[in-house]
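Enquirer: Provide a 3D model corresponding to the input given below.
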Amino acid sequence: MFWYDHGMGGWGWIAMSLSMVLLVALAIAGVALLLRSADRLSSSPARPPAAPSAKQVLADRFARGEIDEEEYEQRLTVLRAHGPGHGRTGPGET
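Expert: Just a heads-up that it's a prediction; the model follows:
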């Protein structure tokens, strides 16, 4: 009665094997994406880095050799004289 046609044929074994490989690949990809997103969240800063101060920009330009010592000292003196909060005035401002 039930002795024949109850086993899987060739295509059944192929389909089962491919589906198991696909399932394992999807599980590995899911774990990899989860770990990657967790790493990205833990390594991202809470806030963007602050912009460098005018004195730091001036010191960097001097260190790179873009300006000489005399110009560096002149500009540093101007920065110290005006202090923070005193910047250039924009167009139309006095």
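
Enquirer: all contacts plus neighbour counts: C-alpha atoms, from now on.
Expert: Noted.

Enquirer: check which helix or strand covers residue 27.
Expert: helix 10-43 (DSSP states H and E).

Enquirer: for comparison, sequence B:
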Amino acid sequence: MSTVMGDAMGWMWIWPAMIVFGLLVLGFLALVVTQYRPGGAVTTPHPDRPPARTILDERYARGEIDEEEYRRRKGELP
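Expert: Purely as a prediction, here's the structure:
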């Protein structure tokens, strides 16, 4: 009976090792996914356009403001 328990205890290290290995694989996959996934709403700044104009254009494009308000605010910008 003690040899059966001795043999079973010899293999008990495999479960913690598999858990650690699995966590390492999941961490690596999470790193790969977050590094190579394209960003959400990243906008590139326009060097010839002031930031306020860019924000106004984006709000108009998303439908947050109508054309009349867009033109009015655009006229107020420097």
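
Enquirer: which residues of structure 2 does the helix holding residue 27 of structure 1 align to?
Expert: Matched against structure 2 by TM-score structural alignment, helix 10-43 of structure 1 falls on residues 4-37.

Enquirer: next structured bit after the helix holding residue 27 of structure 1?
Expert: Following helix 10-43 of structure 1 in sequence, per DSSP H and E, is helix 54-64.

Enquirer: Who are the packing partners of the next helix or strand along the chain from that next one?
Expert: Where DSSP H and E defines the elements, the next helix or strand beyond helix 54-64 of structure 1 is helix 69-82. For helix 69-82 of structure 1, the elements it packs on are helix 54-64, judged by 3 or more Cα pairs under 8 Å, 6 or more residues apart in numbering; DSSP states H and E.

Enquirer: Give me the buried stretch members for the helix it packs on, please.
Expert: In terms of neighbour count (16 or more other Cα atoms under 10 Å), helix 54-64 of structure 1 has its buried residues at 58, 62.

Enquirer: Kind regards, and thank you for your time.
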